[in-house]
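# model the structure of this input:
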Amino acid sequence: MALPAPTTAPTTAERIRSACARAGGAMLAVEGLEPAPTPVHHLLDDGSFATTVPVDSALAATAVSAGAAGVHAVLELTDHAPLPLREPVRSLVWIQGRLRDVPMREVPALLDLVAAAEPNPALLQVNSGITDSGTTTEPEIRYALLRLEIESIVVADSTGAESVPLSALLGADPDPFCAMESCWLQHMESAHRDVVDRLASRLPMTLRRGRVRPLGLDRYGVQLRVEGDDGDHDVRLSFAKPVDDVTGLSQAIRVLMGCPFLNGLRARGV
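Take a look at the predicted model:
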């Protein structure tokens, strides 16, 4: 019996989970209203998203007035490349569903649940304003906590658009390196251009004429963006097998580079 082919790229659900973890901000939209920024967008185990919007926004007021019926809304997440590319957006994720206000009695427990997995500073400004002494304070922005019951999920990138079932999203995890990816790629671009050049030598000759930039890094491989006169081209260089820690990642990149010192050892006398 033939062995299954090795996995060479994250699944669409994994890509979405990583985009959710990386996206520093997102927008929540309801028809007829101005979209509102939502700094918190956390997927819960029950298949809904905990989100926040400014408490004084029209969107928050609409969600409250809609009651248990909720209102149809779209959560848009934008995954930006960490480098100043000609086209900086790597992917867009649209999550549609019914948006409902979280009853005040449920807010503290839900905040604790989200904070345990994602300690976002914006959580401290949800329905806040009372200090321990009982006096009111006025934080710069106050947020209302809402819940988006998911009905559909679509992601679009340079390869096209694809819908993803909720069950697949719940069964996927963010890439283990997604929180560090931006810093690593920026450092690679600014301080280790030789690494990018060595990786670029793996590309087809027709793609080496453009400017090669690091685009992505995950447990399955490295993505490069080639900015050429004929447009942009994204290429994935896959590792021999997925990696799970920094040591494995470093070695896998050295293999892609064709480095003979796979364990990071220097030649004698160097």
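
# switch to C-alpha atoms for all contacts and neighbour counts from now on
Fine.

# ranges for the strands of the stretch 101-250 of the chain?
143-157, 160-163, 211-218, 221-228, 231-238 (DSSP state E, counting those that start in this stretch).

# so what touches the third one?
So the one you mean is strand 211-218. 81-83, 175-178, 181, 185, 188-189, 196-197, 200, 222-228 (Cα atoms under 8 Å, 6 or more residues apart in numbering).

# okay, helices next: where are they in this protein?
Along the chain, the segments classed as helices by DSSP state H run 12-22, 58-66, 107-117, 166-171, 181-191, 193-200, 246-257.

# nearest approach to residue 41 belongs to which of those?
With Cα to Cα as the measure, helix 12-22 is the member of the helices of the chain nearest residue 41 (7.3 Å).

# what's in contact with that closest one?
41-42, 77-79, 93, 155, 164, 168-169, 172-175, 178-179.

# hang on, the earlier thing: what subset of the contacts of strand 211-218 is buried?
81-83, 175, 177-178, 181, 185, 188-189, 196, 200, 222-227 (16 or more other Cα atoms under 10 Å).

# now residue 21: how far from residue 93?
Counting by Cα to Cα, to the nearest Å, the separation of residue 21 from residue 93 is 12 Å.

# need the contact list for residue 64.
Here residue 64 is in contact with 100, 101 (criterion: Cα under 8 Å, 6+ apart).

# also the one 4 residues further on?
Taking Cα under 8 Å, 6+ apart as the contact definition, residue 68 lies against residue 100.

# again, only this time at 10 Å
Going by Cα atoms under 10 Å, 6 or more residues apart in numbering, residue 68 touches 98, 99, 100, 101, 102, 103.

# what is the neighbour count of residue 153?
Number of residues near residue 153 (other Cα atoms under 10 Å) recorded here: 20.

# make that residue 179, sorry
Neighbour number of residue 179 under other Cα under 10 Å is 13.

# not counting residues beside it along the chain, what's closest to it?
Take residue 179 and drop its neighbours on the chain: the residue closest to it by Cα to Cα, 6 or more residues apart in numbering is residue 22, 6.4 Å away.

# measure the one you found to residue 28 for me?
From residue 22 across to residue 28, the span is 17 Å (Cα to Cα).

# and what of residue 116?
23 Å.

# for comparison, sequence B:
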Amino acid sequence: MVFHPAGRPAALEGTASASATNATAGVPACAVLTDSGPVTARSALSAAPSLRLGLGDTAVDLMGAHAVLPDGTVILAVDAMTRTGGLLVAARGRPGAVRLDVTQLVPVATRSRVRAKVWVMGTAHRFDPVSLDSCDGDAVMSLLDLPPVALWAVEPVEVGLLRNLDEANVSVSAYRAARPDPLATVEAVYLPHLALQHSDVLDQLTALIDPVLTARSTRVIPVAVDADGIVLRAEAVGGHTDVRLPFASPVTGWAGVAGGLRMLLAEAERRNAVRSPGPATIAGRPPTVICDLPAACCGVASV
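Next up, the predicted model:
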């Protein structure tokens, strides 16, 4: 059972552990989250640095060799003159003959790092450059970043998702219509940066977590950030609890994170003032390391 700041159990889909709480007063606690199954699948595929390609009884890990088009088609860069390329040639055009597996991980050092596992059964064919006509600039750049070898397109025919020990199929049409979370590809850089270089901000955000929970915790770290908010994990000796701090409204990109954090920090300051009457300030640790990112890229320096 999850500890809710209001003293009642609560659950939240899509956080890094099997349970989580929604813990910011003044923000709609029942807001619909964008982290649905199709969005999770698209986000995991788009952000993963690697994937496992399965062809019959053969499986191979591809590093930095895939991209995802706006319609959900997965592009693989595989040399046609290799054994894997030969297997792709043999599998070409056969429905569901290709399997892709990716694992979505919490991008900071912590226990229970696996958030979700996504698998796609698909049909492979050689990439048609005509597809570029329907790609946006980001998709084109992701294709240009692939190794200069043969490109293969994998059209999904079945999509599955394992999350919180629950396995389910994802509608292929819903998968194709979904878009990755706008922060999915930058989260792995942002969260370690926040944890290492802005521990003072984390100290302030911790005021939004119930003090009974933090009192028995050994540390509080950020484990997720998405369009809807940031998730802090309160770690204790015997386990952990994830607490979602929702933004006032979903952010549409990197630039919106600073505004979302500003709102959360203002609420933290208000709560801290209520708990400790006096000047409305919060004494936190100084940044662990001087921030090395420009304010426009940091998303924290301007708050």
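
# on that earlier part again, of the contacts of helix 12-22 of the first structure, grab the buried ones for PyMOL.
Restricted to buried positions by 16+ other Cα under 10 Å, the PyMOL selection for the contacts of helix 12-22 of the first structure reads:
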select buried, resi 41+42+77+78+79+93+155+169+172+174+175+178
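
# the contacts of helix 12-22 of the first structure: which two are farthest apart?
164 and 179 (22.7 Å).

# neighbours of residue 138 of the second structure, how many?
11.

# so which of residue 116 and residue 28 of the first structure has more stuff around it?
In this view residue 116 of the first structure and residue 28 are compared by other Cα under 10 Å, and residue 28 has more residues nearby, 25 against 10.

# can you list the buried residues in stretch 87-102 of the second structure?
87-89, 91-93, 95-102.

# what's the distance between the residue mapped onto residue 250 of the first structure from the second structure and residue 229 of the second structure?
Alignment note: residue 250 of the first structure maps to residue 258 in the second structure; criterion TM-score structural alignment. Computed as Cα to Cα, the residue 258 of the second structure to residue 229 of the second structure distance reads 11 Å.

# about what we covered before: what is the nearest of the contacts of residue 68 of the first structure to residue 120 of the first structure?
After measuring the contacts of residue 68 of the first structure against residue 120 of the first structure - Cα to Cα - the closest member comes out as residue 102, at 18.2 Å.

# the closest one against residue 149, yeah?
No. Look at residue 102 of the first structure against residue 149 with Cα atoms under 10 Å: they stay out of range, at 11.7 Å.

# which neighbours do those two have in common?
Taking Cα under 10 Å, 6+ apart as the criterion, residue 102 of the first structure and residue 149 both touch residue 50.

# tell me how many other residues surround the aligned residue in the second structure for residue 203 of the first structure.
In the second structure, the residue matched to residue 203 of the first structure (TM-score structural alignment) is residue 209. Around residue 209 of the second structure there are 24 other residues, counting by other Cα under 10 Å.

# what does residue 218 of the first structure correspond to in the second structure?
So, by TM-score structural alignment, residue 218 of the first structure is matched to residue 226.

# how close does its match sit to residue 172 of the second structure?
In terms of Cα to Cα, residue 226 of the second structure sits 23 Å off from residue 172 of the second structure.

# can you check residue 196 of the second structure too?
39 Å.

# go on, residue 190 of the second structure?
30 Å.

# same question for residue 135 of the second structure.
From residue 135 of the second structure to residue 172 of the second structure the distance is 19 Å (Cα to Cα).

# and the two? Which one has more around it.
Each of residue 135 of the second structure and residue 172 has its neighbours counted (other Cα under 10 Å); residue 172 has more, 18 against 14.

# close enough to count as contact, the more buried one and residue 158?
Yes. Contact criterion Cα under 10 Å: residue 172 of the second structure and residue 158 qualify, at 6.2 Å.

# anything in contact with each of the two?
Contacts common to residue 172 of the second structure and residue 158, judged by Cα under 10 Å, 6+ apart, are residue 120.

# neighbours of whichever residue in the second structure pairs up with residue 6 of the first structure, how many?
Using TM-score structural alignment, the equivalent of residue 6 of the first structure in the second structure is residue 31. A total of 12 residues lie near residue 31 of the second structure under the criterion other Cα under 10 Å.

# ok, now the one 5 residues further on?
By other Cα under 10 Å, the residues close to residue 36 of the second structure number 14.

# Provide a list of residues in contact with the counterpart of residue 171 of the second structure in the first structure.
Aligning on TM-score structural alignment places residue 171 of the second structure opposite residue 165 in the first structure. Applying Cα under 10 Å, 6+ apart to residue 165 of the first structure gives the contacts 13, 150, 151, 152, 153, 154.

# and the furthest pair within these?
Counting by Cα to Cα, the most remote pair of the contacts of residue 165 of the first structure is 13 and 151, 15.2 Å apart.

# residue 41 of the first structure contacts residue 115, correct?
No. Using Cα under 10 Å as the test, residue 41 of the first structure is too far from residue 115 to be in contact (11.6 Å).

# hang on, the earlier thing: residue 13 and residue 151 of the first structure: who's more crowded?
Shown here are residue 13 of the first structure and residue 151; by other Cα under 10 Å, residue 13 has more neighbours (23 against 15).

# my guess is residue 99 of the second structure contacts residue 76, does it?
No. Residue 99 of the second structure is beyond contact range of residue 76, at 12.0 Å (criterion: Cα under 10 Å).

# overlap in contacts, the two.
53, 124, 154.

# let's have the residues you listed in TSV, adding distance to residue 269 of the second structure.
Below are those laid out as TSV (distance: Cα to Cα, whole Å):
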residue	distance to residue 269 of the second structure
53	49
124	54
154	50
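
# and those residues, which is closest to residue 274 of the second structure?
Nearest member of these to residue 274 of the second structure, counting by Cα to Cα, is residue 53, at 54.4 Å.

# counterpart of the closest one in the first structure?
Using TM-score structural alignment, residue 53 of the second structure sits opposite residue 28 in the first structure.

# could you find the closest non-adjacent residue to its match?
residue 75 is the one closest to residue 28 of the first structure (Cα to Cα, 6+ apart), at 4.5 Å.
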